[in-house]
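> Give me the fold of what follows.
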Amino acid sequence: MSDQARGRGAGTGGDEVRAFWGRLGVPGLVDVHTHFMPRSVLDKVWAYFDSAGELVGGVEWPITYREEEAERVRLLREEFGVRAFTSMLYPHKPAMAEWLNGWSAGFAARTDGCLHTATLFPEPGVGRYVRAALDAGARVFKSHVQVGSYDPGDPLLDPVWGMIAEAGVPVVMHCGSGPAAGKYTGPGPIGRVLARHPRLRLVVAHLGMPEYADFLDLAETYGEVRLDTTMAFTDFSERTAPFPVAELGRLRDLGDRVLLGSDFPNIPYPYIHQLQALERLGLGDGWLRAVCHDNGARLFGLPGSGRPDSWGRPAGPA
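Have a look, this model is predicted:
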């Protein structure tokens, strides 16, 4: 363990995190938005955050959990009690996604609790390597429209979305315009994809920040659209992209399709703060149970996910 980790001690928030989900009566957390990637790539990502670059809104963004890989896994699994998490990784240029998929398959195979994650980019051969990832057991895809600067409706991706939809594998997509807008961010481009592929299991990262209402509209229109909570409602995000109070009722009503996401380790505050931010919404323990565990457990077919969900309905098939 690093000196930094030792110095934090109880400051990791592990006791608080476990007390949070223990009080809710769930066996842990399911976090659909955590980042693990090859160290050479991660170092560049961290350097970009350190530079307060344009894609992070030009704001100071300290990395709270800047640890070696094994320590980051230990924090999630042992300190926080996260049952299942992802290795959200993404290319920013062609000829990168397939290599990342090879790394992530190996990471999932050697890492208890990690859901085998894959990614993609609009390029020749994308259908081949997405098919290979699905055949290898990929359970979730990551698409980063902002960083990749690509149209999710690119013709090269159209058959790929159909393939992923047919497989029933979720895609966590950063398609909102926060913290900085891109050419293809916002509800329009992905809305056109959903019109062609309404069964695509899209998970909108960051609740679609800052276009929250527009992405709630998409979730109400398409029954397979979900939203993750990554960084939403935190003090950090509320300063620049506050969630509109008038939309809380809609968020509550969609509670069976909202999933916990954290952005660990690339967050400028302790992990517990995301959970506290959700709790202070006042939407009730049933909503919190669903968001922090049951919805993700059901989506990914985790052991014990067949119990009735927090809303009193029998859990459907994964």
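> make it CA atoms for all contacts and neighbour counts henceforth
Will do.
> give me the number of residues near Pro155?
A total of 11 residues lie near Pro155 under the criterion other Cα atoms under 10 Å.
> That one: which element?
Following DSSP states H and E, there is no helix or strand that holds Pro155.
> cool, the one 4 residues further on as well?
Pro159 is part of helix 158-167 when elements are defined by DSSP H and E.
> now that helix, how far from the centre of its chain.
Using Cα atoms, centre = their mean, to the nearest Å, we find the averaged C-alpha position of helix 158-167 to lie 20 Å away from the chain's own average C-alpha position.
> For the comparison step, fold the sequence that follows:
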Amino acid sequence: MTRVSTDADSESAAVRAVWRDLGLPGLIDVHTHFMPDNVLNKVWDHFDALGGLWPITYRGDGDERLALLRGFGVRHFTALSYPHRPGMAAWLNEWACGFADRNPDCLRSATFYPEPGARDYVAAAVDAGTRVFKAHLQVGRYDPRDPLLSDVWGTLADAGTPVVVHCGSGPEAGPFTGPGPFTEVMREHPRLTAVIAHAGAPEYGAFLDLAERHERVHLDTTMVFTAFTELWAPFPDEELPRLKDVAERVLLGTDFPNIPYPYLEQLQALAGLDLGADWLRAVLYGNAARLFGL
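Here you go, the predicted structure:
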């Protein structure tokens, strides 16, 4: 198992310095992963099989990972999980519900899959206080336009509950990734509050178009602008001004713990864009605080 070495105390101090220098009370990270150990271990096995191309930086147990995030000053975070077959989502949601009950700084999270009963368990999760959902079109390899999901998207749109959607084609294209399929979902459900994971990498421009057309479409920063991602999905310089145009709908995301570099690098990459302190304050805290009523 490959693991990037980090000094927790020094990294925590460096991360805290970023938000303290901006006058923030901490960070809100909308794209982090906590899930049952057997599921997370399979995720890590997938990355390990890449032969060192994607080492996992934060491979500690759940308590260690929670302590790290809190040490960084992350005030609120998510427990995003995602099924790859029928019959998984309800079980994952039950686990995530218990996790949030034990850890109130975690935004209660849930997921879904195109299957009979999805509408009912999504509605039940919303009624139980779920704050954010995750849809992973690449791993799930499902069509977001599947009729079994129409009522799911409608339920989430009516409730105003955000859903983090991995619909870009990076790091590996799937049969229903890219801007086309999810753009059609937004056309059918224009009031849906969607957070495009990884800012839609590598189709950044097309997902910026989507955000400009739909006032409830957001972008998260997960892995974008870091040296690792710039090697295979560089963000076009000419698109940077558009990030200021949708400044109130860009949210900090990191993919913690499944990242091949220290957490600090995401913050440094965002600061290095030189889009201004106000923009950075909004991205690291203010936008998510407003979206989730924190």
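> Once they're superposed, what TM-score comes out?
Once superposed, the chains reach a TM-score of 0.97 (TM-score structural alignment, normalised by the length of the second structure), with 292 aligned residues with a Cα RMSD of 1.4 Å.
> so the next helix or strand after the helix holding Pro159 of the first structure corresponds to what in the second structure?
Secondary structure here is assigned by DSSP H and E; on that basis, the next helix or strand after helix 158-167 of the first structure toward the C-terminus is strand 171-174. Mapping strand 171-174 of the first structure onto the second structure (TM-score structural alignment) gives residues 163-166.
> contacting residues around the equivalent of Asn38 of the second structure over in the first structure?
For Asn38 of the second structure, the aligned position in the first structure is Ser40, judged by TM-score structural alignment. Taking Cα atoms under 8 Å, 6 or more residues apart in numbering, we find Ser40 of the first structure in contact with no residue.
> before we move on, which element is Ser40 of the first structure in?
Applying DSSP H and E, one finds Ser40 of the first structure within helix 39-50.
> residues in the second structure aligned with the helix or strand just after that helix?
Elements were assigned by DSSP H and E; along the chain past helix 39-50 of the first structure, the next helix or strand is helix 69-74. When helix 69-74 of the first structure is aligned against the second structure using TM-score structural alignment, it corresponds to residues 62-67.
> mean shift of the helix holding Ser40 of the first structure relative to the second structure?
Once superposed with the second structure, the aligned residues differ from helix 39-50 of the first structure by a mean of 0.4 Å; criterion: mean Cα distance after the TM-score superposition for the first structure.
> which residues touch the residue sitting nearest the centre point of the first structure?
Within the first structure, one residue has its C-alpha closest to the average C-alpha position: by Cα atoms, centre = their mean, that is His33, at 2.6 Å. When contacts are counted by Cα under 8 Å, 6+ apart, His33 of the first structure is found next to 85-88, 172, 205, 228, 230, 260-264.
> got these as TSV, with distance to Leu120 of the first structure and secondary structure columns?
Supplementary listing: the contacts of His33 of the first structure in TSV, determined by distance: Cα to Cα, whole Å; DSSP: H, G, I helix; E, B strand; the rest coil:
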residue	distance to Leu120 of the first structure	secondary structure
Phe85	19	strand
Thr86	15	strand
Ser87	14	coil
Met88	11	coil
Val172	12	strand
Ala205	16	helix
Asp228	20	strand
Thr230	21	coil
Leu260	23	coil
Gly261	20	coil
Ser262	22	coil
Asp263	19	coil
Phe264	21	coil
